[in-house]
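Novice: Next comes the sequence, and after it the predicted model I'd like to discuss.
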Amino acid sequence: MRRFLRRLRRGRTTVPESFDYRLVTPMVLGSILNPINSSMLAVALIPIGRAFDAPPAQTAWLVTGLYLATAVGQPVIGRLVDAFGPRRLYLAGTALVGFAGLVAVFAPNLWVLVATRVLLGFGTSAAYPASMSLLRTEADRTGVHSPSRILATLTVSNQIVTVAGPTLGGLLVGAGGWHLIFALNVPLAAACLVLGTLRLPAGGAVPSGVRTDVLGMVLFAGSLTALMLFVMDPAAGRWYLPAVGAAAGALFVRRELAATRPFIDLRVLGGNRPLLATYARQFLAYTVTYTFLYGYSQWLQDGRGIDPASAGLLQLPMALAAIAITVPTGRNAKVRGKLVAGSLIQLTGCACLLLLTSDSPAWLLLVLATVFGVPHGLNSLANQNALYAQADPERMGASAGLLRTSTYFGALLSSAVTAAFFQDGATTAGMHGLAWPMIGAAALFLVASVADRSLNRVGRDAT
């Protein structure tokens, strides 16, 4: 210490700058807008269907609309964050969230409500890539190799709202009807706008030489939309959707390989196999997580005969378990052990779903929620740390957006699988059938975690 002080007086060293913790609150508050809108709806689908006299096949579009918009919007807006700075996109996105929430409260029919969910998907796509971009900038400024505490804070906050969303949604529906889960967006967006305006650093003038590869974005969005629409309702008569998706995808690849400043640099991304593996693990993990969140919530109400508020409360242990495991492990940037343990526990939870019956005791329902909460905490934290270590710093926004896209690929697949097994309602037999694809995805996730040796390097040099 004395040597350090002598060097400091002689001008041979400098005191490291500290992280600007004023950024944390708007980063966290903005990043939770997407998961809170994703998970609260789980217990509101049945009340909304009854209000508009709509069958499950139609109310499923409330889930699909947000996930599809998010899957497309995350990498697109992430690239815009890289080009124009995080502050502008953060403020524009949160303003759109507030507007969509207000319109949803007064929606006259189901399809207007679906449209507001699409707007929510695009609006909530801005804050997470903006936060990751800010985090990368602050880490470079302060010299912190891996700000694991801040990453853990983001992870914990997102985990809390994802798994506590059904509980909060159930309480809101019980207190004032399904409208309240949309109205909540208005004060949340207002808080984001105020904090973002006051605390986020200004991005300066818009760079005159920046090209955003609009054609690449359009082709990417078109390919993804067509494929996801087919996945949500596969039928022989809709053969043209995968054909359109494949054609748009081929044009997208050709465009990105030829572009000077591509939307997604496929050469760099293709050469970064560890990052691609992280996206694959995120897809598998969240396929299981969202299938449980939505399938289990509906089964509790239809198959077990529990009201929405109580169904939400029965999933509260999932949130508590996720927090309990993330807080002590969040400071450690290493990921391999977390992923292997998380995948094993997730696989165990999926197998336990086969034990459910129409009169399963409350203790079993609570234990199941707890079991699924632990891997949610471990997997989310580990994949986010892996992304931070593996992504190109100059494309952190787009890379973070693609991680969220992987998340919602899983959510879209889970929605399609849930709809397939719940065609006759959320029965116990349907829940047992749903458990098998969940077991398959969890097993693949375990294999991917064990086989990826590059994970040994993540977090080793963190400071």
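Specialist: Structure's in. What do you need?
Novice: hey, let's count contacts and neighbours off CA atoms from now on
Specialist: Will do.
Novice: Which neighbouring elements make contact with the one helix or strand Leu113 maps to?
Specialist: For Leu113, the element it lies in under DSSP states H and E is helix 110-123. Judged by 3 or more CA pairs under 8 Å, 6 or more residues apart in numbering; DSSP states H and E, the packing partners of helix 110-123 are helix 33-39, helix 56-84, helix 86-105.
Novice: Ok, which of the ones you listed comes nearest Leu224?
Specialist: helix 56-84 (7.0 Å; CA to CA).
Novice: Which elements pack onto the closest one?
Specialist: Counting by 3+ CA pairs under 8 Å, 6+ apart, helix 56-84 packs on helix 33-39, helix 45-52, helix 86-105, helix 110-123, helix 127-142, helix 214-232, helix 396-421.
Novice: quick one on the thing from earlier: and the helices and strands packed on helix 110-123: which comes nearest Asp265?
Specialist: helix 56-84 (10.8 Å).
Novice: circling back to that earlier point, can you put the helices and strands packed on helix 56-84 in JSON lines and add mean neighbour count and distance to Leu257?
Specialist: Below are the helices and strands packed on helix 56-84 laid out as JSON lines (neighbours: other CA atoms under 10 Å; distance: least, CA to CA, whole Å):
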{"stretch": "helix 33-39", "mean neighbour count": "24", "distance to Leu257": "31"}
{"stretch": "helix 45-52", "mean neighbour count": "17", "distance to Leu257": "42"}
{"stretch": "helix 86-105", "mean neighbour count": "22", "distance to Leu257": "26"}
{"stretch": "helix 110-123", "mean neighbour count": "24", "distance to Leu257": "27"}
{"stretch": "helix 127-142", "mean neighbour count": "23", "distance to Leu257": "24"}
{"stretch": "helix 214-232", "mean neighbour count": "20", "distance to Leu257": "10"}
{"stretch": "helix 396-421", "mean neighbour count": "25", "distance to Leu257": "17"}
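Novice: another one to put next to it:
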Amino acid sequence: MTLEKSEKFIILAVALGVILNPLNTTMITVALPAIQSDFQLSATDISWLIASYFIISAIFTPLIGKLSDIYGRKRIFLVGLGLVVVSSILAPLSPNLPVLLAMRGIQAVGTSALFPAGIGIIRHNIRHNQNRVIGTLAVFATTSAAFGPTIGGWLIQFGGWPVIFYVNLPILVIGIALTVMFIPKDKNNMEKAYKLDGIGVLLFSSFITCWMVFLLGLEQGIQIGTLIFAIVLSILFYMYEKRKDDPFINVNFFRKNLNVALIFGQYILTTVIFFTVLLSSPTFIQSVLDTSSYTAGMVMLSLSIFAMIMTPISTRWMEKAGFRIPLLSGVFIGLAGVILLFTIEDQSPLWWIGFVLAVTGISNGIQNIGLQNFLYSFISVEESGIAAGLIMTSRFIGNILASSIYGVAFATGMNVGNMNTMAMILMVVAIVLVPGMLYVTSYKKKEYS
């Protein structure tokens, strides 16, 4: 077998691993009504089921990225795949929420290992069009996330919510086989001095969790004590990390690149809108409109297809027109999509909900790829690794905030009134995005050089 064919199998193995995190974060959205009914859960419980996955992913993705550089990327990649196998077999057997949370936690750790280890494998084993390959993997991840609700909706029709875990197994079998057969065994760097930033990890996980507790408790009023504790932990984390030579999260990167930090902020807010809509829509379609998971999945196609279609279109648009006009267009289209959420009622036809979701999909397709490309246009090659890691962390933070909004907005149940409450919160986010995008796109590349 020629090297080129081997490279193709390496890329396929990594791609199968990379899609598992985004696929499993969104596929479960269609299963939420069934899980909520089976375990008699509240909206807050459901929020923790979703948000805990992102909190664990946000913690372990950068951590395992460092470990893979030392202990071997192929080894860590296989460990990640193995953990997902365990969780995919045991999660459907969960008798209650705590066990399901534990299994989802194992799954989150496993899938968190796959992205950083996979990118490391590509960078060290693929010699042809490496950047294009990494870009393709990003499209794979985005596409799998967008199609997660539709895939989940189809599968649940045949075996209930447990089947969304079993569907991972064929992907895992192929991924493990390709990894063992085609990915070269890399050298260990265990002689390299490495000190785990344990305090940084502890502070990061503590302040993220504390903010989640505060946000999910807003339905009962503002918890001043929790808010103060969250703020103190955030400040302590920042002060501690900025003095570390090898920090868990490189906060000095943001200090030295304040305008780049604003791009990450825009990315977080964009993710908040997209994932809040993605998280709430399948449950609304099933619970309020009284449809099946299959129907909900079909309606969600409008969100995923338009998000996917706009990715290559936006890339070409920005190559010709620059970033400012496309990104501003994406922001205003997103604002229009949020406004349209107020038109959704308990008697709304499915085609209209599909149209509203399509508008959100178009906006996200433009902003998701646009902000990433815009960021990399200002980042040196030497800093591309940290930028990629921070993009993933930003996405997880956006997803965590979206989970909090879902828990607060629908604390009293899924209905039109609470949907309007959610839309009102997202309206504020969409409005904040406008001046933010005007500001960050006003900078020229030379200002970052």
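Specialist: Everything's here; your move. Remember, predicted model here, so these are calculated numbers, not experimental data.
Novice: Let me see the TM-score of these two.
Specialist: For this chain pair, the superposition-based TM-score is 0.87 by TM-score structural alignment, normalised by the length of structure 2; 440 aligned residues with a CA RMSD of 3.0 Å.
Novice: picking that back up, out of the helices and strands packed on helix 56-84 of structure 1, which gets nearest to Ala321 of structure 1?
Specialist: So among the helices and strands packed on helix 56-84 of structure 1, helix 33-39 is nearest, using CA to CA, at 16.6 Å.
Novice: Count the residues that sit near the equivalent of Lys256 of structure 2 over in structure 1.
Specialist: Mapped onto structure 1 by TM-score structural alignment, Lys256 of structure 2 lines up with Gly271. Residues within reach of Gly271 of structure 1, counting by other CA atoms under 10 Å, total 10.
Novice: mind checking how far Gly271 of structure 1 is from Asn385 of structure 1?
Specialist: Remark: distance between Gly271 of structure 1 and Asn385 of structure 1 (CA to CA, to the nearest Å) = 19 Å.
Novice: which residues in structure 2 does stretch 30-47 of structure 1 match up with?
Specialist: By TM-score structural alignment, stretch 30-47 of structure 1 lines up with residues 17-34 in structure 2.
Novice: Actually, stretch 312-326 of structure 1.
Specialist: By TM-score structural alignment, stretch 312-326 of structure 1 lines up with residues 297-311 in structure 2.
Novice: List of residues touching the matching stretch?
Specialist: 30, 139, 142-143, 146-147, 149-154, 281-282, 350-351, 353-355, 357-366, 368-369 (CA atoms under 8 Å, 6 or more residues apart in numbering).
Novice: Show me which residues of it are buried.
Specialist: 297-308, 310-311 (16 or more other CA atoms under 10 Å).
Novice: ok so, going back, quick one: end-to-end distance for the match of stretch 30-47 of structure 1.
Specialist: Terminal-residue distance, stretch 17-34 of structure 2 (CA to CA): 27 Å.
Novice: Leu284 of structure 1 pairs with which position in structure 2?
Specialist: Under TM-score structural alignment, Leu284 of structure 1 pairs with Leu269 in structure 2.
Novice: Check which element follows the one helix or strand its match maps to along the chain.
Specialist: Under the criterion of DSSP H and E, Leu269 of structure 2 resides in helix 258-287. Scanning forward in sequence from helix 258-287 of structure 2 by DSSP H and E, the next helix or strand is helix 293-321.
Novice: Quick check: buried residues in the helix or strand following that following helix?
Specialist: Once helix 293-321 of structure 2 ends, the next helix or strand along the chain (criterion: DSSP H and E) is helix 324-341. Within helix 324-341 of structure 2, the residues that count as buried by 16+ other CA under 10 Å are 324, 326-328, 330-341.
Novice: ok, so of these, who is nearest Lys445 of structure 2?
Specialist: Among the buried residues of helix 324-341 of structure 2, and counting by CA to CA, the member closest to Lys445 of structure 2 is Arg324, at 12.4 Å.
Novice: what's that closest one in contact with, if anything?
Specialist: Leu438, Thr441, Ser442.
Novice: Most neighbours among the residues you listed, which one is it?
Specialist: Thr441 (18 neighbours).
Novice: I figured that one hits Phe323, correct?
Specialist: Yes. Using CA atoms under 8 Å, Thr441 of structure 2 is in contact with Phe323, at 6.9 Å.
Novice: Relative to Gln390 of structure 1, how far out is the match of Lys256 of structure 2?
Specialist: Taking CA to CA, one finds Gly271 of structure 1 at 11 Å from Gln390 of structure 1.
Novice: what do you get for Arg254 of structure 1?
Specialist: Arg254 of structure 1 is 25 Å from Gln390 of structure 1, by CA to CA.
Novice: Equivalent analysis for Val24 of structure 1, please.
Specialist: In terms of CA to CA, Val24 of structure 1 sits 22 Å off from Gln390 of structure 1.
Novice: next one: Met40 of structure 1
Specialist: Met40 of structure 1 is 32 Å from Gln390 of structure 1, by CA to CA.
Novice: So those two - more neighbours on which side?
Specialist: In this view Met40 of structure 1 and Gln390 are compared by other CA under 10 Å, and Met40 has more residues nearby, 29 against 20.
Novice: so who does the more buried one touch?
Specialist: Gly165, Pro166, Thr167, Leu168, Gly169, Gly170, Ile181.
Novice: With Arg87 of structure 1 instead?
Specialist: Contacts of Arg87 of structure 1 (CA under 8 Å, 6+ apart): Ala130, Gly196, Leu200, Pro201, Ala202, Gly203.
Novice: Translate the fifth one into the numbering of structure 2.
Specialist: It stands for Ala202 of structure 1. In structure 2, Ala202 of structure 1 lands on Lys185 (TM-score structural alignment).
Novice: what about that match, which SS state?
Specialist: Three-state assignment for Lys185 of structure 2 (DSSP: H, G, I helix; E, B strand; the rest coil): coil.
Novice: what's the distance between it and Ser37 of structure 2?
Specialist: Taking CA to CA, one finds Lys185 of structure 2 at 46 Å from Ser37 of structure 2.
Novice: And for Val429 of structure 2?
Specialist: Counting by CA to CA, the gap from Val429 of structure 2 to Ser37 of structure 2 is 31 Å.
Novice: can you check Phe182 of structure 2 too?
Specialist: 44 Å.
Novice: repeat for Arg127 of structure 2
Specialist: 50 Å.
Novice: again, but for Phe165 of structure 2
Specialist: From Phe165 of structure 2 over to Ser37 of structure 2 (counting by CA to CA), the distance is 18 Å.
Novice: so how far is Arg104 of structure 2 from Leu90 of structure 2?
Specialist: 10 Å.
Novice: corresponding residues in structure 2 for stretch 176-192 of structure 1?
Specialist: So stretch 176-192 of structure 1 sits over residues 159-175 in structure 2, by TM-score structural alignment.
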